[in-house]
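Engineer: prediction below, plus the sequence it came from.
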Amino acid sequence: MQFHFVRRMIEGSEDCLYLNVYSKKLTSSKPLPVMVWIYGGGFQIGEASRDIYAPDYFMQRDVVLVTFAYRLGVFGFLSLDDPDLQIPGNAGLKDQIMALKWVKENIHNFNGDPNNITLFGESAGGGSTHLMCLTPRTKGLFHKAIAQSGTALCPWVISNPTNWAYRLACQIGYKGNNNDKEVYRYLAKQSPSRLVAKDTSLLTKEEQFNHLLFAFGPVIEPYDSEDCVINKPIKEYLSSAWSNDIPMMIGGNSFEGLFHYSEVVKYPYKVNDLTDCVNLLPDDLKKSHSQEDLKAMGQRLKELYFGDKKPHAKETLYEFLHLMTQRTFWHGIHRAIKARTTYAAPTPTYYYQFDFDSKFFNHYRNLKCGRPVKGVCHADEISYMFYNINAEKLSTATREYKCIQRMIGMWYNFALTSNPNCREISPTTWEPVSVDNDPKQPFKLLNINDDVEFIDVPMHKLLTVWDSFYTKEPLC
């Protein structure tokens, strides 16, 4: 059950833990590679339906595709400190693990190879994919992974404990103390739709100004339990993660910050009220540095992105959105790449940037920003991977059709062979990230546009500024 921000209505059901299995061939000489998709939506909205994630493009290849639902918002990520209640949080992540276990045990019935499973996801699904790579509870459940536009190191993936349950109860009408048992008893008496309706309005103006995106999300669980997923800071998992031994693809879209376009248009104060830009720094920096250091970092960001201009929602809109491209998405992606080169070598990691712009087929950008806006927005690559209700029938001669074939070719070949190189990108060769890369030099990635090129990371200089705010150990 969720509040759909586009349709502006509560929809869905608590009875939601279902999955879909799509198989082109139920018999073949060898079982088919399996691809398991985790949808995005900020851990607040999302669905595994054919309206958004239809299998048509993947079914052109010999693959078994699985999509599944997991609990969202307060139902998926309510966390209470009292161990007597046994609600430590991360129920939505535990749903994901349950789905992976089901796939491992049952996919052979659909001609899928239980020993060749690729987990992939976008945005919150990308962050979830990376979390599944880090928790010991998933070892052996999949064999390679693709994190698209989200990693566990992005600042929005792990939520800070901010008495969300108590605040939700008070929003509904609770008058008691901040006691977990009393709060839970009160919440349990409410209708699901009422909980969802109030869940969406918990953030204060200050929290929104600090770019907190939502209340209930993944947490570091407050105590150990039998099915604990995360019990320590993410950076403490990186060096010893079991997934350091499996291949990964990691990347994002060239103008991810367009995700914030409609938000700034609706709430211009988020740019107009910027002074020292400290509010734009991620929480992990705010917790580990003095106010003086934070002001210096904020000032550096202000000079880097705005120059001599005064931040203004209209006049410097795109400068702000470029800043948010790195802040919200790309620096977390970059840190995950650095962690893989440090701890996962020589296991291959393939780095990419999706940079294909279409006036009519970049559906998410058109939905969030309108057709006059240009740039490759957060979630735009999904239109080239899954058929959806907004998709038009394409001629095989169109650049959009060719992009679909290229994306499916790379993703499928990675699932099949652990190497994304395929005839659709030939003669370009997509090399794994070099573990011997000079720290002062940019990594190389595959830039996916009308032409596919293996290039230096375009935003390298900006990312090194964000790197400079961290010492090496907290960075990755």
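Structural biologist: Perfect, thanks for sending it. Quantities reported herein were computed from a predicted structural model and do not represent experimental measurements.
Engineer: please make it C-alpha for all contacts and neighbour counts, starting now.
Structural biologist: Noted.
Engineer: and the residue nearest the centre of the chain?
Structural biologist: Nearest to the geometric centre of the chain sits residue 123, at 2.3 Å (C-alpha atoms, centre = their mean).
Engineer: tell me the spacing between that one and residue 39.
Structural biologist: 8 Å (C-alpha to C-alpha, to the nearest Å).
Engineer: below is structure B, check it against A:
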Amino acid sequence: MSSMAAFDQFKIGLKMVDFKVQQRRYRTSEKTVVSTTYGPIKGVKRKSIYGQSYFSFERIPFAKPPVGELRYKAPQPPEVWTEVRSCTSQGPKPLQKHFVFEMTDGSEDCLYLNVYTKNLYPTKPMPVMVWIYGGGFQFGEASRECYSPDYLLREDVVVISINYRLGPLGTNDDTWKKKHIFNISLPGFLCLDDPELDVPGNAGLKDQVLALRWVKANCSRFGGDSANITIFGDSAGSASVHYMMITEQTHGLFHKAICMSGNTLSPWAVTPQRNWPYRLAVQAGYAGENNTRDVWEFLKNAKGSEIIKANGELCIDEEKKERIGFSFGPVIEPYVTSHCVVPKKPIEMMRTAWSNNIPLIIGGVSNEGLLLYSETKTNPKCLNELDDCRFVVPIELNMDRESALCREYGDQLRQCYYGDKTPSLDTLHEYLQMVSHEYFWFPIYRTVLSRLQYARSAPTYLYRFDFDSKHFNHLRILSCGKKVRGTCHGDDLSYLFYNSLARKLKNHTREYKCIERLVGLWTHFAACGNPNFDPEQEDLWQPVDPAAVEKHQLKCLNISDELKVIDVPDLKKLMVWESFFRRDELL
């Protein structure tokens, strides 16, 4: 977001201040105490933007602070306490660079979660919805500024949001700005291949596992149904949801899932292992050899702020061409431990996943690639390089980029998206569509195919969010400015959660009605496994039909000014990507 004008940053800052003032007004003086498995906590009654009362319990520890010897390591359960712990205000976000203002923000002591509930003692336990935030494993937070539960709590659900360790206790890399490549660091995803150090990676995912164990054990104390838990997330949070679905560590901890714009097959969701820790240590001032234990000692003892300030790019030019998504992100762990989350390739884990027996909603937005609009316009050289598309061929195929077959695949992609046109700013739309398919929609398509093969006993619902608003699609406005229209990656969040950029809507507006539609679908699915909430359209959205897919027909629910089942747009282009894989590689 560095390209954002200073005046726009100032306006966003004012909105954030206004939001904090507003949230203080919505806090009442009524307190209540709940006993958890670790000790008693005190919450506070709040009011939503629409006047709905609910109890808020924030900054609930689900793990020991991951500092000192626990930095980079799998989380440990918290110590028990006997005195009432105040959980009436928000906890710190994970240490990171601020999404808008680029300042260092947050704390390493961040493993807390929040519980929001309308009724502590309902006559019937309520469905539980656990939110996992996105942000490329680089930024994000479980806060009301980003994910206030006001809309969801209009229905009878318990909403829980969890923090997990992120990448950006690490490099201040501007690769994203220059090459549209995320660059992630510590402490959430540092991976070292020495088993004696017990740092095999994926600490951030393991935070999520421990949080889900806490939810399973404690949600009933807040009016929730421990036998009816749904996890949902967007972008990297959606990939996290999918990781939680396929790892044995979470077996039985939840019962339904919603993946919004991301999954474990997204090319940015698995990090190829290079010598990232050593490179990062060097950027942060390390002068020793590439010795794993020496690098570990340096990074373990370095100040978080020093690592964040480490400048320079970790990726070399060849890696940028390979479109490597992360320096430090989820990995296939190099050795198996008792806390191992990802022991092998996700595509292999999906075949026998315990979650093949649970319902899934999966999908994305219509113009995911708009996320890169502004940075592409300011760095058009990346478009010129796409005259040769062989580097867009999925890295997962492990192809020699100089091989005739790889060049052939690249030519197919170039023809598919550009035809006879030359990649340039004049073909920006074509480029953003290709990125949308590469990073999001082809992985979604593959996941649907895998579910049809290996999860036949459970329904898979496919959707496409296509609602355009001049003023309420907040991620598009942040990413593209006010003049660009369309539905950008992350725009659907504006219709699930109240946030610091939103305002109270009148109930006759298009945007308000879209909130009603999306919240209705998601909460009804959480309640009973069927998203069709409108009695007049109770059969509208059907699970994906395997017989139709075999005939190359795929339908989805298009969520816009109305709910309508349509053919998946650009299916033929997705099938071009599919053609590069053997069947045993694809599924």
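Structural biologist: Sure, I can see it. What you are looking at is a predicted structure, and each value in this text was computed from that prediction instead of being measured.
Engineer: where's the residue nearest to the centre of structure 1 relative to residue 444 of structure 1, distance?
Structural biologist: With the distance defined as C-alpha to C-alpha, residue 123 of structure 1 ends up 22 Å from residue 444 of structure 1.
Engineer: quick revisit: what's the overlap in contacts for residue 123 and residue 39 of structure 1?
Structural biologist: Common neighbours of residue 123 of structure 1 and residue 39, using C-alpha atoms under 8 Å, 6 or more residues apart in numbering, do not exist here.
Engineer: ok, the aligned residue in structure 1 for residue 262 of structure 2 - how many residues close by?
Structural biologist: The alignment partner of residue 262 of structure 2 in structure 1, by TM-score structural alignment, is residue 150. Neighbourhood size, residue 150 of structure 1 [other C-alpha atoms under 10 Å]: 32.
Engineer: quick one: end-to-end length of stretch 35-45 of structure 1, please.
Structural biologist: End-to-end for stretch 35-45 of structure 1, by C-alpha to C-alpha: 22 Å.
Engineer: thinking again about what came up before, for the residue nearest to the centre of structure 1, what is the corresponding residue in structure 2?
Structural biologist: Residue 123 of structure 1 maps onto residue 235 of structure 2 when the alignment is built from TM-score structural alignment.
Engineer: name the nearest residue to the counterpart of residue 354 of structure 2 in structure 1, ignoring sequence neighbours.
Structural biologist: By TM-score structural alignment, residue 354 of structure 2 lines up with residue 242 in structure 1. Computed as C-alpha to C-alpha, 6 or more residues apart in numbering, the closest residue to residue 242 of structure 1 that is not its neighbour in sequence is residue 139, at 6.4 Å.
Engineer: now do residue 280 of structure 1
Structural biologist: Nearest in space to residue 280 of structure 1, with sequence neighbours left out and distances taken as C-alpha to C-alpha, 6+ apart, is residue 210 at 6.1 Å.
Engineer: try residue 197 of structure 1
Structural biologist: Sequence neighbours aside, residue 3 is the residue nearest to residue 197 of structure 1 in space, at 6.7 Å (criterion: C-alpha to C-alpha, 6+ apart).
Engineer: now which residue in structure 2 aligns to that neighbour?
Structural biologist: Checking TM-score structural alignment: residue 3 of structure 1 goes with residue 97.
Engineer: could you say what helices and strands the longest strand along structure 1 packs with?
Structural biologist: As assigned by DSSP state E, the longest strand anywhere in structure 1 is strand 112-122. On a contact count with 3 or more C-alpha pairs under 8 Å, 6 or more residues apart in numbering; DSSP states H and E, strand 112-122 of structure 1 meets strand 32-38, helix 91-106, helix 124-134, strand 144-148, helix 399-417.
Engineer: quick one, the first one and helix 124-134 angle?
Structural biologist: For the pair strand 32-38 of structure 1 and helix 124-134, the angle between their directions (axes from the mean of the first three to the mean of the last three C-alpha atoms, to 10 degrees) equals 120 degrees.
Engineer: angle of strand 32-38 of structure 1 against helix 91-106?
Structural biologist: With the same axes, to 10 degrees as the basis, strand 32-38 of structure 1 and helix 91-106 are set at 170 degrees to each other.
Engineer: so strand 32-38 of structure 1 matches what in structure 2?
Structural biologist: Aligned by TM-score structural alignment, strand 32-38 of structure 1 falls on residues 126-132 of structure 2.
Engineer: quick one: distance of that stretch to the chain centre.
Structural biologist: Distance of stretch 126-132 of structure 2 from its chain centroid, counting by C-alpha atoms, centre = their mean, to the nearest Å, is 15 Å.
Engineer: after superposition, how close is it to structure 1?
Structural biologist: Compared with structure 1 after fitting, stretch 126-132 of structure 2 has a mean deviation of 0.3 Å; criterion: mean C-alpha distance after the TM-score superposition for structure 1.
Engineer: if you count neighbours, what's buried in that stretch?
Structural biologist: Residues of stretch 126-132 of structure 2 classed as buried: 126-132 (neighbour count, 16 or more other C-alpha atoms under 10 Å).
Engineer: redo those residues as TSV? Include distance to residue 340 of structure 2.
Structural biologist: As requested, the buried residues of stretch 126-132 of structure 2 are exported to TSV (distance: C-alpha to C-alpha, whole Å):
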residue	distance to residue 340 of structure 2
126	32
127	29
128	26
129	25
130	22
131	22
132	20
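Engineer: how about residue 339 of structure 1, nearest residue that isn't a chain neighbour?
Structural biologist: residue 476 (5.0 Å).
Engineer: who's the closest spatial neighbour of the aligned residue in structure 1 for residue 470 of structure 2, skipping the chain neighbours?
Structural biologist: Aligning on TM-score structural alignment places residue 470 of structure 2 opposite residue 359 in structure 1. Counting by C-alpha to C-alpha, 6+ apart, residue 359 of structure 1 lies nearest to residue 371, which is 6.5 Å off, once chain neighbours are set aside.
Engineer: now do the same contact list for that neighbour.
Structural biologist: Residues in contact with residue 371 of structure 1, defined by C-alpha under 8 Å, 6+ apart, are 359-360, 365.
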